[in-house]
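Undergrad: what would the 3D arrangement of this be:
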Amino acid sequence: MPRNALGHLVPGRVSPMRSVPKDIARPEYVGKAGPKPFDGSDVYSGEKVELIRESGRIAAQAVEAVGAAVRPGVTTEELDQIAHEFMIHAGAYPSTLGYRGFPKSSCTSLNEVICHGIPDDTVLEDGDIINIDITAFKNGVHGDLNKTFLVGEVREDVAALVEGTRESLNRGMKSVAPGRQLNVIGRAIESYAKRFGYGVIRDFTGHGVGEAFHSGLVIPHYDAAPRFDAEILENMVFTIEPMLTLGTPDKPGSIAWDQWEDDWTVTTRDKSWTAQFEHTMVVTARGVDVLTLP
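TA: Next comes the predicted model:
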């Protein structure tokens, strides 16, 4: 079982990439070192928004299908198989599969893993938490979300962190309005997190999504004023995906992290546990319309 003597996660065995039927359209980056630069817009027509909503719904339903299987004794590899098969059955391509070499159809991030955990033979244990991050590609667009699940009986402070992270996403979404600056989102999230002494991960952010998996638009989850002062526009599509931790900054404004040799898995340096929630949304005249609902 890939955990060390202290119970911290270590890399496990990763199985070969799963196949995708030839009749399912691939994103342009599949089979390449990386995606081509995105030169489009983060503002979408109503018709294109509905296509993103379709991809988002598939991804959201896949997350729920995986979440229903989360329990002690299950491996993250088994969870990834559920995600993969669900999207394939829906006629969608798993966006992470082959993205910059990522080998799986979902990200499974446990306990101290902040994000980008690669599914492998890690066995879920009672008391763990696991973030399931899934993006589906269909009709030329991506829909992206993630959700943190409890595994069995979880410590009270860990359960509170998970619920607090969910609420921080809600606070971030409620701050969105056309004409405001992007940095209001992070300000709302960080001010909420500070009330409970949670750390906020700064180096991994929300992003523009739709025709591109990551468009280049950055959505910080901390108070980034006066940086990131771009105006929020109606019909703009992006993700908000705060990552909060039980750890505190080791220096002002910074949560230290490490990346495994797989070039993907990111963990807190102090091994403090972390949770994350994400939605893809479109900006409306009154706020946001979430595009990643089951």
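
Undergrad: hey, let's count contacts and neighbours off CA atoms from now on
TA: OK.

Undergrad: elements contacting the helix or strand hosting D289?
TA: With elements taken from DSSP states H and E, the one containing D289 is strand 287-290. Applying 3 or more CA pairs under 8 Å, 6 or more residues apart in numbering; DSSP states H and E, we find strand 287-290 packed against helix 156-174, strand 279-284.

Undergrad: switch the cut-off to 10 Å
TA: Counting contacts by 3 or more CA pairs under 10 Å, 6 or more residues apart in numbering; DSSP states H and E, strand 287-290 is packed against helix 46-68, helix 156-174, strand 237-240, strand 279-284.

Undergrad: out of those, deepest packed?
TA: Comparing the helices and strands packed on strand 287-290 by mean neighbour count (mean count of other CA atoms under 10 Å), strand 237-240 comes out on top with a mean of 27.

Undergrad: can you name the next helix or strand after that one?
TA: Downstream of strand 237-240, the next assigned helix or strand under DSSP H and E is strand 243-245.

Undergrad: hmm, M236 is touching A230, no?
TA: No. With contact defined as CA atoms under 10 Å, M236 does not count as touching A230 (11.9 Å).

Undergrad: of these two, which one has the most company?
TA: M236 (21 against 14; other CA atoms under 10 Å).

Undergrad: what's the spacing between that one and A285?
TA: If you measure M236 against A285 using CA to CA, to the nearest Å, the figure is 11 Å.

Undergrad: burial of D39, as a residue count?
TA: Neighbour tally, D39, other CA under 10 Å: 9.

Undergrad: measure V113 to P94 for me?
TA: To P94, V113 is 21 Å away according to CA to CA.

Undergrad: can you map out the helices along the stretch 101-250 of the chain?
TA: In the stretch 101-250 of the chain, the segments counted as helices under DSSP state H, counting those that start in this stretch are 156-174, 183-194.

Undergrad: report all helices and strands that the longest one contacts.
TA: Contacts of helix 156-174 with other secondary structure elements, assessed using 3+ CA pairs under 10 Å, 6+ apart, are made with strand 129-138, strand 141-150, helix 183-194, strand 237-240, strand 243-245, strand 274-276, strand 279-284, strand 287-290.

Undergrad: before we go on, could you also do this sequence so I can check it against the first one:
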Amino acid sequence: MIFLKSEEEVLLIKESAQVLGKAHAEVAKWIKPGITTKQLDKVAEEFIKDHKGQPSFKGYNGFPASLCISLNDIVVHGFPSQYQLREGDIISIDCGVKLNGFHSDSAYTYPVGNISAEVMNLLKRTKQSLYLGIEQAVEGKRVGDIGYVIQSYVEKFGYGVVRELVGHGVGRNLHESPEVPNYGKRGQGPKLREGIVIAIEPMITLGKRSVVQEKDGWTIRTTDRKPAAHFEHTVLVRKGKAEILTTFKYIEEVTENTTLMVSI
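TA: As a prediction, this is how the structure comes out:
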């Protein structure tokens, strides 16, 4: 069942999303060589709880942490650990917040220090594909329209679009219907109606699109060990123009010197 959110419920999701955006920014302040990914997780959890929220991910189907932290060739669902960030890494931070009974969900991939131009372009273009997908989240379109524009944009650069993991509805539950793939055909899939809230989250690889799950039952990495990027917003379907409920504003105030400006 696809739930339509009332304007009152949308406001509650926005409140959750503000805490989430600020939690991301707190983490962004600490992303530098030498910090452990477990320390980043602690920063996020403490910030969320201090602002009366709950980390959506911690305990979800047994997930052990507040953040999914995915490094380099890990696409999503990486565990925080004692690994110390190194110059040249890329790190995806995926976080969710539950506040007032509603979830919000977003992700951002950061360079750690200087990275190659090739990998920086992967980050920029994955971020751009997110916004292209969001443009399709309007009443009367279909889910396949979102996936089509993401896929057609990134594949022209030779990138891979992960098929096994998709975006999703968001609301009282972290994962709701409909599923939102990052590939597809125009005019296919569930019809979008005003009031549907979805997480759009391109997961794009520098090499082949094939992935494998590690023995921990969570971590997903590329089979060819090439880097992957992941960006995500929680979005409200509206008439005419989608409304982005989450925000990268606070992240980009912190990372203004390394902001991933759109590169088409």
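
Undergrad: after superposition, what is the TM-score?
TA: Put the two chains on top of each other and the TM-score (TM-score structural alignment, normalised by the length of the second structure) is 0.91; 248 aligned residues with a CA RMSD of 1.2 Å.

Undergrad: returning to that earlier point: got the helices and strands packed on helix 156-174 of the first structure as CSV, with distance to Q259 of the first structure columns?
TA: Shown next, in CSV, are these (distance: least, CA to CA, whole Å):
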stretch, distance to Q259 of the first structure
strand 129-138, 17
strand 141-150, 20
helix 183-194, 24
strand 237-240, 22
strand 243-245, 16
strand 274-276, 15
strand 279-284, 24
strand 287-290, 31
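
Undergrad: which stretch among those comes nearest R57 of the first structure?
TA: Closest approach to R57 of the first structure among those is made by strand 141-150 (7.6 Å; CA to CA).

Undergrad: quick one: the closest one to the second structure mean distance?
TA: Taken over the aligned residues, the distance from strand 141-150 of the first structure to the second structure averages 0.4 Å (mean CA distance after the TM-score superposition for the first structure).

Undergrad: what range in the second structure matches that strand?
TA: Aligning strand 141-150 of the first structure against the second structure (TM-score structural alignment) gives residues 102-111.

Undergrad: distance from the matching stretch to the middle of the chain?
TA: 4 Å (CA atoms, centre = their mean, to the nearest Å).

Undergrad: now swap in stretch 194-214 of the first structure and tell me
TA: The answer for stretch 194-214 of the first structure is 8 Å, by CA atoms, centre = their mean.

Undergrad: okay if I get the helices of the stretch 101-250 of the first structure as CSV plus distance to L145 of the first structure?
TA: CSV is the format used below for those (distance: least, CA to CA, whole Å):
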stretch, distance to L145 of the first structure
helix 156-174, 12
helix 183-194, 17
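
Undergrad: so which of the ones you listed comes closest to A59 of the first structure?
TA: When these are compared by CA to CA, helix 156-174 sits nearest A59 of the first structure, at 17.9 Å.

Undergrad: W264 of the first structure is nearest to which of the helices of the stretch 101-250 of the first structure?
TA: Shortest distance between W264 of the first structure and the helices of the stretch 101-250 of the first structure, using CA to CA, is found for helix 156-174: 22.1 Å.

Undergrad: now that closest one on the second structure. Mean distance?
TA: After superposition onto the second structure, helix 156-174 of the first structure sits on average 0.5 Å from its aligned residues (mean CA distance after the TM-score superposition for the first structure).

Undergrad: relative orientation of that helix and strand 129-138 in degrees?
TA: Inter-element angle recorded for helix 156-174 of the first structure and strand 129-138: 30 degrees (by axes from the mean of the first three to the mean of the last three CA atoms, to 10 degrees).

Undergrad: chain center to helix 156-174 of the first structure: distance?
TA: On CA atoms, centre = their mean, the centre of helix 156-174 of the first structure falls 14 Å from the chain's centre.

Undergrad: and the angle for that helix with helix 183-194?
TA: Using the same axes, to 10 degrees: helix 156-174 of the first structure against helix 183-194 is 160 degrees.

Undergrad: what angle do strand 141-150 and helix 156-174 of the first structure make with each other?
TA: Relative orientation of helix 156-174 of the first structure versus strand 141-150 (the same axes, to 10 degrees): 150 degrees.

Undergrad: which residue in the first structure aligns with G53 of the second structure?
TA: G53 of the second structure maps onto A92 in the first structure, by TM-score structural alignment.

Undergrad: and for the residue nearest to that match when sequence neighbours are not counted, the neighbour number?
TA: The spatial neighbour of A92 of the first structure that comes closest, neighbours along the chain excluded (CA to CA, 6 or more residues apart in numbering), is K138 at 4.9 Å. The local packing of K138 of the first structure (other CA under 10 Å) involves 25 other residues.
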